[in-house]
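A.B. asks: generate coordinates for the sequence data below:
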Amino acid sequence: MDYRKTILLVDDDVDLLENTAFMIKGMGHDVFTARDGEDGISKYKDVKPNLTFMDIRMPKMDGYDAFFKIKQIDPAAKVILITAYNQDEKKYLKAKSMSLLDSIPKPYSFETLEGIINKYA
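C.D. replies: Predicted coordinates for the structure are as follows:
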């Protein structure tokens, strides 16, 4: 059985993106990154990840809108939203109704990421 998973990280914070990618690679998984929602959608189509972590507040397209588009492409997509801010309740409830797996606050720990990957991917 192959425990190696493909993980997509979408965040406009380059330092956080690189640090998170490093942590997840250290767990033995393949990691792809994108710096905004539009790029995240494009990468999702290319790599078809087992799990996607996506920041909510980003330029060009926020994480909610990118999530909605990804779910149109792949209704079975597994997405975790990440935020350091209060959530837009209306968009959050819509996302939950479209099978959003979870949302986690920034900053997050290695243990939190590992637990989510083990649970959902």
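A.B. asks: going by C-alpha atoms from here, please, whenever you check contacts or count neighbours.
C.D. replies: Fine.
A.B. asks: so which helix or strand takes in the residue most central in space within the chain?
C.D. replies: In the chain, the C-alpha nearest the mean C-alpha coordinate belongs to F53, at 1.4 Å (C-alpha atoms, centre = their mean). Using DSSP states H and E, F53 falls within strand 51-55.
A.B. asks: name the helices or strands packed onto the following helix or strand past that strand?
C.D. replies: Sequence order places helix 63-73 as the next helix or strand after strand 51-55, per DSSP H and E. Other elements packing on helix 63-73 under the criterion 3 or more C-alpha pairs under 8 Å, 6 or more residues apart in numbering; DSSP states H and E are helix 37-47, helix 89-97.
A.B. asks: for the comparison step, fold the sequence that follows:
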Amino acid sequence: MKVLIVDDSGYYRERGADIQRKLGNEVFFAKDGYEAIDQYRKVQPDIVTMDICMPNLDGLDASKEIVKDDPKAIIMICSSAGHIYKKQAYKNGALYILKKEYDEYDFKSALYELDLIKKEEL
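C.D. replies: So this is what the prediction gives:
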């Protein structure tokens, strides 16, 4: 699986990459919303983990643009304040809110839940 990790913090990009690599996923990075849109178009990842608060273009607006290009995009918003932005995140195309300090179990649980949603919609 290809995972695009979008975060302006190098710490969180590397932390997320460590988790994804442990799960056997191929990892790509972006540091802001504009890079996220560009990388999404180039890489066509299976999943995007997206921070909200970033310079230049935030994660909410970047999610909206990505979903405009690809309505089937799977975007997980990662934020310690995700509950504050939850409604807007879902409105802009996010399918899941992950806590900022997510671990392997949290990510696998999110994938499981997203797969159930897809199966029910078929």
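A.B. asks: got a TM-score for the two of them?
C.D. replies: Superposed pair, TM-score by TM-score structural alignment, normalised by the length of structure 1: 0.83. Supporting alignment: 115 aligned residues with a C-alpha RMSD of 1.9 Å.
A.B. asks: hang on, the earlier thing: average offset between the strand holding F53 of structure 1 and structure 2?
C.D. replies: When structure 2 is overlaid, strand 51-55 of structure 1 sits 0.5 Å from its aligned residues on average, using mean C-alpha distance after the TM-score superposition for structure 1.
A.B. asks: report the angle between that strand and helix 63-73.
C.D. replies: Strand 51-55 of structure 1 runs at 150 degrees relative to helix 63-73, counting by axes from the mean of the first three to the mean of the last three C-alpha atoms, to 10 degrees.
A.B. asks: now do the contacts for the aligned residue in structure 2 for P59 of structure 1.
C.D. replies: Taking TM-score structural alignment, P59 of structure 1 has P55 as its aligned residue in structure 2. P55 of structure 2 makes contacts with 8, 32-33, as judged by C-alpha atoms under 8 Å, 6 or more residues apart in numbering.
A.B. asks: and T112 of structure 1? What does it align with in structure 2?
C.D. replies: T112 of structure 1 maps onto D106 in structure 2, by TM-score structural alignment.
A.B. asks: what sits closest to that match if chain neighbours are left out?
C.D. replies: Leaving out its chain neighbours, the residue that sits closest to D106 of structure 2 by C-alpha to C-alpha, 6 or more residues apart in numbering is L98, at 7.5 Å.
A.B. asks: got a list of what that neighbour touches?
C.D. replies: Contact analysis of L98 of structure 2 by C-alpha under 8 Å, 6+ apart lists 76-79, 82, 106-107, 110.
A.B. asks: just the buried residues from these, in PyMOL please.
C.D. replies: Buried residues among the contacts of L98 of structure 2 (16 or more other C-alpha atoms under 10 Å), as a PyMOL selection:
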select buried, resi 76+77+78+79+82+107+110
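A.B. asks: please point out which of the contacts of L98 of structure 2 structure 1 shares.
C.D. replies: Retained in structure 1: 76-79, out of these (criterion both residues aligned by TM-score structural alignment, their matches' C-alpha atoms under 8 Å).
A.B. asks: and the furthest pair within these?
C.D. replies: By the measure C-alpha to C-alpha, M76 and S79 form the most distant pair in the kept ones among the contacts of L98 of structure 2, at 9.7 Å.
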